[in-house]
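**Student:** predicted model and sequence follow; I will ask about them next.
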Amino acid sequence: MPAVPLHWSWSLPAVVEPSPLLGLDLPLALRCVLRRRGFTSRSEAETFLSPSDLPPTSDHFPDLDQACARLVKACRARERVAICGDYDADGMTSTALLLRALGPLGADPEPAIPSRMDEGYGLNPAMVQRLYDDGVRLLVTVDNGVAAREALDLAASLNMQVIVTDHHTIPAKRPPMAALIHPATTPDGSPYRGLAGVGLAYVLAHAVAEALNKPEAIRVARDLFCIGTVADMAPLVGANRSWLLEGLNHLHRSECRGLQALQRLAGLGERPLTAEDIGFQLAPRINAVGRLGEPKLVVDLLTAEDSDSAMALARRCDDFNRQRRDLCDAIEAEAVALVEAETSDALPSFLLLAQSHWHHGVIGIVAARLMERYHRPTALLAGDGDGCLRASVRGPVGFAVDEALSSCSDLLSRFGGHPAAGGFTVKAEHVHALHERLCEQADGWLMTQALGRPVQPDALLHLNDVNWELWRHLQSLAPFGIGHPKPLFWSRGVNVEERRDLKGGHLALRLRQGDSERRAIAWRWDPSAVVPESCDVAYSISINRWQGEQRLQLELKAIRAHTELVLIDRGTRQYTACWTEMSGLTLTNGDGKTLQAKIEQEKSLTSDDDLARDTRVVQLMEEACLGLGLRP
């Protein structure tokens, strides 16, 4: 079976009036982006672009004062404190953050991170017992612990105190703990609601440093916060945005020897870093260790005091990252071959692929790649011993992974997740029945995807608008991520002047619109997908740095054939619109009746037709102008 061609269902953005944001030093297209993201006044947008001071954390986290008091006591007594983290980038940076903060503040902290392969996720009874036997009486969990009932019950029975900092779901019956620092305990609308594990560790470290009047002890904490927050894909709004804006300006000059070494290996130079630099260059090198090796390596790297040892540890992380890439590519090739060999006609609505030798640490990455390639919810299963398989699941927008797994709970030994991703363990004999059940769950979702993969640009640009001035203004909206994604622009009626298929399945294009040419790249492009000579393109804007030079490039997300007509769908009614310099805008309904309008210099519509005074017709004409590229 050939690779599935890519089809997109374009949904252009809502018509907006950007005038409430007049006075902002931003191009019209970027003001439209902000309006479409819910900013209704200039002052509201200015507060987002340049955040004001945050409220005191003690007013928002009910248990923060008691957690701080207990750690202050530990610091003054040089008490041993175990930092129990997770093995992903959020957990490892959180662990390193508290190690680097509590040590200079006077405590005797030590890391306690479970092995992904041997112990699984989070705090467990064996860890608690081992730490107790070793003399530890105070534990702080980071990025885990809130649902570790057995471990917390054991700690309570041993009179060990546990401070839990976690952002995962709080169970209905809260286990025993000395204090809980969790975003869900903050008031509605709190700027701290989106904090990941590393953000909560930062809140705790900052409170203890303030209480002991030693702010210098947490100088590196903000740097580690930036890495963990972006790596965990936390929403970049509220406190996350505010602290990132401050932290990114100084991250390239971090005092953390491990971060210095990672930046040198990634070739990031001496310039200020972006969230994309973290997400695509630094975080993968950290995450690869948690996936394939022992997370203590990353903790050692991020707490190293010597540049030479930090570089040696960073190189080991780099080796794991190369190994991770090779494993992902090999498993992806094998998985694609399985899909193409086993699917003779149509793809199943839910892709489920299993091989006992696949590596647990990377099957989630490959599941995400296959989900993108085939636009289907996807599960990859690897052997887990005792006749069981362990899976990672990824789902497209609109398909709820957690709900689908819940509906199959009778077939699963363990499961968990959220709407976009999840995991489960299943006995081998239940895999066939599970696949049938998951396909039933995906059938309804797939029917809504008949028109193709959804793409919704934020604003229209002409290619000559893509310049360094726009890039400068675009950076004032950064950092971008979950909750505030990088703007997706679209350009209408561009011509493909040159096409090159690159190694790795990527596509390079040279696009022309009028007198303007821009280079574009499409990552992991389906080679069977047709690229029309005249097309509309949806893209984000990035910088291509190569051999000391840098230039702007379009990162293509979707392409469609260009047509002079625009279709407006109103359910039972459809309208077509076109534009010519001579006739202006022509709107035609299903009965063939037409309405014509001109666009004045102020971009306002004028028409001699009485229908043009009807608000519904005006809305149709405005949507037509948007679709024809006459509005941003």
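**Tutor:** Arrived safely, thanks for sending.

**Student:** all contacts plus neighbour counts: C-alpha atoms, from now on.
**Tutor:** OK.

**Student:** helix/strand/coil for the one residue sitting closest to the centre of the chain?
**Tutor:** By C-alpha atoms, centre = their mean, the mean C-alpha position of the chain lies nearest to residue 233, the distance being 4.1 Å. The three-state label given to residue 233 by DSSP: H, G, I helix; E, B strand; the rest coil is coil.

**Student:** quick one: it and residue 480 touch, right?
**Tutor:** No - the pair residue 233 / residue 480 is not scored as a contact, 10.2 Å apart, by C-alpha atoms under 8 Å.

**Student:** contacting residues for residue 10?
**Tutor:** Residue 10 makes contacts with 454, 455, 456, as judged by C-alpha atoms under 8 Å, 6 or more residues apart in numbering.

**Student:** filter the residues you listed to the buried ones?
**Tutor:** When neighbours are counted using 16 or more other C-alpha atoms under 10 Å, those contain these buried positions: 455, 456.

**Student:** the structure to be compared is supplied as follows:
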Amino acid sequence: MAEWLEPLQEDVPSGLPELVGGHPLVVQALMRRGIEDVTSARGYLDPDLYRAADPLEIPGLEGAASQVMRVIQDGKTILVWGDFDVDGQTATTLLVTALRSLQARVVYHIPVRQAESHGVSESVLKQFLDRDPTIEMVLTCDTGISAHPAARLARGRGVQMVITDHHALPAAMPPADAIVNPRFLPAGHPLSMLPGVGVAYMLARQLHCLAGDVQASESCLDLAALGIVADLAEIRGDNRFLLQSGLRQLRNPLRLGLKVMMELAGIEPATLSEEQIGFMLAPRLNAVGRLGDANPVVDLLTSDDEGQIRLIAEQIEAFNARRQLLTSQVMRAALKQVEESSSLLDDPVLILFHAAWPAGVIGIVASRLVERFGKPVVLVSTPPGEAARASVRSVPGVDITAALDACSDLLVSYGGHAMAAGFSLELENLSRLRRKLNSIVQAGWKYSASPLQLDGYLQLRELNPALVADLERLSPFGPGNPQVVLASKQMHISGYMAVGRHQEHLQVNVEDEWGDNFRLMWWQAADLISGSLLPQGLFDLAYGVRIGNNRGRQDVRIEWVDSRASPGAAVLVTKNPIRLTDYRGHADPLPVLHSLVSQPGVQVWAEGAQREDLRHQLRMPLGNAIRHRGELERGTTLVIWTSPPGQAELRRVLERVQPEEVVLFVRHPPEDTAQGFLKRLAGLAKFALNNLEGEVSLPEMAGAAAARTGAVLLGLQMLEAMGLLSIVKLQAETAVLAAGNAEGEPVGAAVDTGFENILKETSAYRQFFLQSDSSLLGLDSV
């Protein structure tokens, strides 16, 4: 847990409170962020008043633009070479857009991670040059600063190479015709921390300036904003200005691809925030680069063909669903390793590995584990017969790439910067690397968890939309401009549940000392909670606030940041290990099941038609042990017959039963089409109307349908839209239904995209639960 820094009162210069206005917390927060005079505050709060730096202050930019313009005028082809993360995707799209607007002949390439990894592959570049002899220039973006072999190849073939990058400068520069990198600027310069897309924007701006239309590049500010947030760039200086300007464009998007992406993500463009970019849009685009081929993203962001765009966007949604599932699996498995071998946390660097971990997501998990444990983390994917591949994430104070330099004799390849790196090595060297890297970090660097600066104490009951809107004037938030953090004392947990499309977040209910209840969101915490614990007893809460939109009305959204025990230590709840017996794939499971349910304390979790079939086959009284999730109760042994529809449902069942043993059979229920599911749901609703006065338990209805609760809720809302029923009252787990004004069955109606996605995700999770190693299923403890 981070140390909390108390909000000491700042000495505010005259004139600043009058300029800023609003709640005193705003001016105090400005002072803590280094904005201490009226001129700085004006430009900070209003991008129209910010004085941007001259892009030509970036060394090499003017010469690079002149060289690119000569190639355009000669009618030769420019090969734009990007990178597969969002910064690289947006930088590639931005340069391709700018060059096309100048009538350039342009082709582009974003490396495919699984085949090429980062950088400019010499062999792939050779293929491009062999295939297209008109290529006169290779123009890189977000990559290339260490591309020595590729630069030598280009020079040997008489092809110019212009490198635009923002990564750390190597000891020797590659033999390129021009290099543009803001790292050549002195620290503190307002352009020194531009990400790759920021450098690309400055080059495009200078190209348009040479063409006599300096305003033309402003149409790409939306791309710059996406890349700045996704790359976790410092939200200071010109980065902040570009992000503020780009957010204006994104809130009224002109790119059809971005409109469709926001539609599928459930984002209202007019209220888009940097937080939604970071948590909703950027992960989708990153998923493509991590797990597939990111080149179609350029088409998504430049095309006007709606059919093509929707096809790409749907593919991105599928990649993102897979990325979320894989990330959750790896996170749970990593936490399990730590729980089983707690001595791993005694080392200065946490190093974990597994043969089944996909290399495309281990970097995401490493970042979350750094947040969880406050130390550098190395996650290694060790597939049999291949070199091991690792992602590394560090903490302030530990230059992890410098540490890897000292271990280079054990590595096949490596690269990165102070806070993040990647490497590959032969598996037999992993133990030696663990010892050497830990020894080097222990001897060479001192670090501790970054402290948490509080901006003030404010009881949750004092929050209101006007105050929160006042605080949001300090946004966009991010590195270098942290979100305003407030604190409230003497709270306790009154409940929590996993929420989100993939049940990846926690919704936490807290109660203050006056008995008032409040709901908070704890982002990306549902997996962490299996390896960490919510505070028990009284605690102090650190939280952030944002303006939310609830059915067209502004409301306050409270976000969990941290907690600490109030005076009088919090009591932590211990977890009980579970014994696991796996009969998945058993050729003749019924006799085994019959033997199990003959024993006391055994319950069988079966849902939908499978519950009734099993009850019929086992007969009474043994059939009483066959139950859907709403019928389960505390017991010693849980048999999972029907494959769970999702991780959240599985977690709730384990918490409800508290089993000492779990036995897996895992049979898939028959899969429905969307229309078939709605038809069955309409039948369940009709039963409730006729026999239960319309009162339904959503989890019990989900159990009867063998579905996720979210699918049932969306399905009921669709049936209401069709006029087949009316939702009179809706609470967290219950609803009251009334008859609708239409008759018939839900056939032929348009199906909501989110509803279809939930059904697809349920099917994907069930397949994972049937086929995956049992260690990845989250069944280790409760």
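**Tutor:** That came through, no problem. As the structure is a prediction and not an experimental result, all values here were calculated from the model.

**Student:** burial of the closest residue to residue 236 of structure 2 other than its chain neighbours, as a residue count?
**Tutor:** Residue nearest to residue 236 of structure 2 in three dimensions, not counting chain neighbours: residue 480, with 6.2 Å by C-alpha to C-alpha, 6 or more residues apart in numbering. A count of nearby residues for residue 480 of structure 2, using other C-alpha atoms under 10 Å, gives 15.

**Student:** likewise for the one 4 residues further on?
**Tutor:** Applying the criterion other C-alpha under 10 Å, we find 23 residues in the vicinity of residue 484 of structure 2.

**Student:** look up how far residue 11 of structure 2 lies from residue 253 of structure 2.
**Tutor:** Noted for residue 253 of structure 2: a distance of 42 Å to residue 11 of structure 2, by C-alpha to C-alpha, to the nearest Å.

**Student:** pick out whichever of the two has more residues nearby.
**Tutor:** residue 253 (16 against 9).

**Student:** check contacts around that one.
**Tutor:** Neighbouring residues of residue 253 of structure 2 by C-alpha under 8 Å, 6+ apart: 259, 269.

**Student:** show me which helix runs longest in structure 1.
**Tutor:** helix 307-342 (DSSP state H).

**Student:** mean shift of that helix relative to structure 2?
**Tutor:** Its matched residues in structure 2 lie on average 1.5 Å from helix 307-342 of structure 1 after superposition (mean C-alpha distance after the TM-score superposition for structure 1).

**Student:** count the neighbours of the closest residue to residue 249 of structure 1 other than its chain neighbours for me.
**Tutor:** Nearest non-adjacent residue to residue 249 of structure 1, counting by C-alpha to C-alpha, 6+ apart: residue 272, 5.6 Å away. Applying other C-alpha under 10 Å, we find 14 residues neighbouring residue 272 of structure 1.

**Student:** show me what residue 77 of structure 2 aligns to in structure 1.
**Tutor:** Aligned counterpart of residue 77 of structure 2 in structure 1: residue 80 (TM-score structural alignment).

**Student:** so who does that match touch?
**Tutor:** 74, 107, 108, 109, 110, 136, 137, 138.

**Student:** the stretch 301-450 of structure 1: helices as residue ranges?
**Tutor:** Along the stretch 301-450 of structure 1, the stretches classed as helices by DSSP state H, counting those that start in this stretch are 307-342, 363-374, 401-406, 431-447.
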